[in-house]
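Colleague: based on what follows, work out the 3D shape:
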Amino acid sequence: MTVHETTALGVPAKNASPEAYDFRRPTTLAREHARVLEMAFDTFARQWGTQLTAKVRVLSQVTSERVEILSYDEYAAGLPAVTGMVLFNIPKVEAKAVIQFPTAAALSWVGHMLGGTGQRVSPERKFTQIEQALLGRIMDDALDDLHYSLGTLLRAPMTPSSIQYNSQFAQAAASADPMIVATFEMVVGETVAPATVAIPSEALLPQLDPVGSAPSKTPPAELIRGQLAHVPVKVLLQLDDITVKPAMVLNLAVGDVLNLGHARHRPLNVTVGGRRLAHAAAGSSGSRLAGVIVSTEENNL
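Modeller: This next block holds a predicted model:
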């Protein structure tokens, strides 16, 4: 199908070139899918920035800018001709994942790691063996952060494959293969550089697709009870409350005595959220005070 560019009023724009649309491949992410991925890559950005600060020993920050789905050809076309591309293998997926960044920026990171100023004095070029070894440590941390951030979205762990320097000849995937592409801004010291992470969509989308997930057979009420059972709550040991007039409260002074309605021999009230659930006698557990439950009450919560 051929799609023509239109104006805001829906009239075909003059001199607009038609653009082919392939209905077999989605060009946008579903809103709920995009939100999940954005949160995952935001987490990755924060983790990676922290790891870079520790490795490079200068203040570093990574910010996630956008997440989109592109064909590999579209992704590669948007990259500089000469750039650093670390390729990663994914089990049972032919296409490779990519972490991309300018080589000049990477060289400045290496300069910081070696005790230099990190100023970008070198042009875009290939890394030496020593530089590759140092960058390998940064990529190992980035890969760990990526696995942590994606969690169950990435079932199979990725492993490093190779480093490429030409975006047009890297061939991490077939031209039409859809890729989940996240774009970042990296600030390492005074160096600001763009970076991208591209992961084959077939490695992530199946975990995002609600149709592919088997519905739970457990009744919703049981699921809610199961979750509530693990929610922390405050348990209080209390005396019976008393009613006093505001004048007494306003005139309280050191040495005043309040007569409580709680008998001395009665156990304390065990309350949760203002509801009395049990009675407990004062006791001890080692060096700490404790409440020993002596009776419980029926409560229909």
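
Colleague: alpha carbons only for contacts and neighbour counts from here, please
Modeller: Fine.

Colleague: can you tell me which helix in this protein is longest?
Modeller: If you go by DSSP state H, the chain has its longest helix at helix 31-56.

Colleague: please spell out which residues along the next helix-or-strand element following that helix are buried.
Modeller: Counting by DSSP states H and E, the element after helix 31-56 in chain order, helix or strand, is strand 60-71. By neighbour count on 16 or more other C-alpha atoms under 10 Å, the buried set for strand 60-71 is 60-64, 67-71.

Colleague: can you tell me what sits against the helix or strand just after strand 60-71?
Modeller: Reading on from strand 60-71 to the C-terminus, the next helix or strand found by DSSP H and E is helix 72-77. Residues from elsewhere that reach helix 72-77, judged by C-alpha atoms under 8 Å, 6 or more residues apart in numbering: 167-168, 173-179, 181.

Colleague: and this one, so I can compare the two:
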Amino acid sequence: MTLLDNTTTSIPGKPARSVEVYDFLRPTTLAREHSRVLELGFETFARQWGTQLTAKVRVLSQVTCEQVVMTTYDEFAAGLPATTAMVLCPLEGSSAKAVIQFPSAAALGWVTHMLGGNHAQNLPERKFTPIEQALVRRLMDDALEDLRYSLGSLLVAPISVGGFQYNSQFAQAAAKSDLMIVASFEIRVGDAAAPATLAIPAEVLLPQLGDANPTSTTANARELVDAQLAAVPVDVSLRFVSAPILPNEILDLAVGDVLPLPHPAHRPLDVTIDGIAIGRAAVGANGSRLAGIIVTTEERLA
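Modeller: Next up is the predicted model:
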């Protein structure tokens, strides 16, 4: 079922409210378990990418993962600048491509450092020359290697650097309705910072994540419960026989009063768990500590 109403309604005296289309057959939200696994993977990728940039560019670099969301390719592309650098990365077995996006001006600054120059400010957003493209491709090859390492078993399809695109509206990496896992980053090279995004088709990653709420078989439920209960710590107490006492006696208690206990001197103390007697123990010692020596146990039906 799809909500088709995409109109903007307004009520006098209230701000206008926009109604967005939502396709229930293609939800665009990640399960919490999936989101956390992906965040950890992309955070690892960010650290690895920053290390690689530092080595290649020869300037202290840092990459920070800011957000991981799932959205359609159309929404992803619409949120990009009109002119930007997009590296299209084919994935084996998928018609959709992954996309690494960053400002071309930032990449030109990285190339300048790689060639021994100083990063110039206010570089233009333009296409790369063949030499610049070759250097950026080397950086992207290293980035994809870091991505494969960081995502591990989540990314099973071989991925490689394909072509470059500089207009986000013309890049046809996937169909408009295809779902993409989009990670947003901040890349800081020296004093210059730039935003970047990495979009991977959801169909490539989600199958490896499994069910959001996996269930276990109940065939051996009794054994599982017994095993769990056997590992749960419990408080064990040694208890005297209780003595009945009236409320007015309790209210009149004062320091130094003596309460007689009906516990026979020759009788062991009760060994109790949560008030239930499971045996009896005599008072003893274990080194410098008091201890209870079990003398009898009580069998109870399960």
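
Colleague: filter the contacts of helix 72-77 of structure 1 down to the ones in helices?
Modeller: Judged by DSSP H, the contacts of helix 72-77 of structure 1 include no members of helices.

Colleague: which of those fall in strands?
Modeller: Among those, the ones falling in strands (DSSP state E) are 178-179, 181.

Colleague: who wins for neighbours among these?
Modeller: M179 (27 neighbours; other C-alpha atoms under 10 Å).

Colleague: quick one: contacts for it?
Modeller: The neighbourhood of M179 of structure 1, defined by C-alpha under 8 Å, 6+ apart, consists of 69-72, 75, 198-201.

Colleague: which one of the residues you listed is nearest Q132 of structure 1?
Modeller: A198 (20.7 Å; C-alpha to C-alpha).

Colleague: return the set of buried residues in the helix or strand where the closest one lies.
Modeller: Per DSSP H and E, A198 of structure 1 falls inside strand 191-200. By 16+ other C-alpha under 10 Å, the buried positions in strand 191-200 of structure 1 come out as 191, 193-200.

Colleague: can you check stretch 87-95 of structure 2 too?
Modeller: Here stretch 87-95 of structure 2 shows 87-91 as buried, counting by 16+ other C-alpha under 10 Å.

Colleague: and which of those residues is nearest to M114 of structure 2?
Modeller: Among the buried residues of stretch 87-95 of structure 2, and counting by C-alpha to C-alpha, the member closest to M114 of structure 2 is V87, at 19.2 Å.

Colleague: what distance do you get for that closest one to L229 of structure 2?
Modeller: In this structure, V87 of structure 2 and L229 of structure 2 are separated by 54 Å, where distance is defined by C-alpha to C-alpha, to the nearest Å.

Colleague: now the helices: where do they sit in structure 1?
Modeller: 31-56, 72-77, 103-113, 129-150, 201-208, 220-228, 246-250.

Colleague: tabulate these (CSV), appending distance to Q119 of structure 1.
Modeller: Output for the helices of structure 1, formatted as CSV (distance: least, C-alpha to C-alpha, whole Å):
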stretch, distance to Q119 of structure 1
helix 31-56, 13
helix 72-77, 27
helix 103-113, 6
helix 129-150, 15
helix 201-208, 36
helix 220-228, 52
helix 246-250, 67
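
Colleague: give me whichever of these is most buried.
Modeller: By mean neighbour count, with neighbours taken as mean count of other C-alpha atoms under 10 Å, helix 103-113 ranks first of the helices of structure 1 at a mean of 23.

Colleague: that one vs structure 2, average offset?
Modeller: Comparison of helix 103-113 of structure 1 with structure 2 after fitting gives an average deviation of 0.2 Å (mean C-alpha distance after the TM-score superposition for structure 1).

Colleague: what's that helix packed up against?
Modeller: Secondary-structure packing of helix 103-113 of structure 1 (3 or more C-alpha pairs under 8 Å, 6 or more residues apart in numbering; DSSP states H and E): helix 31-56, helix 129-150, strand 191-200.

Colleague: residues making contact with it?
Modeller: The contact list for helix 103-113 of structure 1 (C-alpha under 8 Å, 6+ apart) reads 55-58, 83-84, 117-120, 122-127, 131, 134-135, 188, 191-193.

Colleague: how close does L150 of structure 1 sit to M186 of structure 1?
Modeller: Note on L150 of structure 1: its distance to M186 of structure 1, by C-alpha to C-alpha, is 20 Å.

Colleague: repeat for T28 of structure 1
Modeller: Noted for T28 of structure 1: a distance of 25 Å to M186 of structure 1, by C-alpha to C-alpha.

Colleague: then A81 of structure 1?
Modeller: Counting by C-alpha to C-alpha, the gap from A81 of structure 1 to M186 of structure 1 is 20 Å.

Colleague: quick one, which of these two is more surrounded?
Modeller: Legend: neighbour count by other C-alpha under 10 Å for A81 of structure 1 and M186, higher for M186 (22 against 13).

Colleague: excluding sequence neighbours, find me the nearest residue to that one.
Modeller: Excluding its sequence neighbours, the residue lying closest to M186 of structure 1 (C-alpha to C-alpha, 6 or more residues apart in numbering) is V62, at 4.5 Å.

Colleague: so what corresponds to that neighbour in structure 2?
Modeller: Matched across to structure 2, V62 of structure 1 falls on V63, judged by TM-score structural alignment.

Colleague: how about its match, what does it touch?
Modeller: When contacts are counted by C-alpha under 8 Å, 6+ apart, V63 of structure 2 touches 46-47, 49-50, 185-188.

Colleague: looking at the residues you listed, spot the one nearest E20 of structure 2.
Modeller: Nearest to E20 of structure 2 out of those is F185 (C-alpha to C-alpha; 26.6 Å).

Colleague: surely T63 of structure 1 is in contact with V188?
Modeller: No. Using C-alpha atoms under 8 Å, T63 of structure 1 makes no contact with V188, being 11.5 Å away.

Colleague: now do the contacts for A290 of structure 1.
Modeller: 282-284.

Colleague: can you give me the distance of it to F101 of structure 1?
Modeller: Distance of A290 of structure 1 to F101 of structure 1, computed by C-alpha to C-alpha: 58 Å.

Colleague: run a quick neighbour tally on V270 of structure 1.
Modeller: For V270 of structure 1, the neighbour count with other C-alpha under 10 Å is 23.

Colleague: burial count for A212 of structure 2?
Modeller: For A212 of structure 2, the neighbour count with other C-alpha under 10 Å is 12.

Colleague: repeat for P210 of structure 1
Modeller: P210 of structure 1 has 11 neighbours, counted by other C-alpha under 10 Å.
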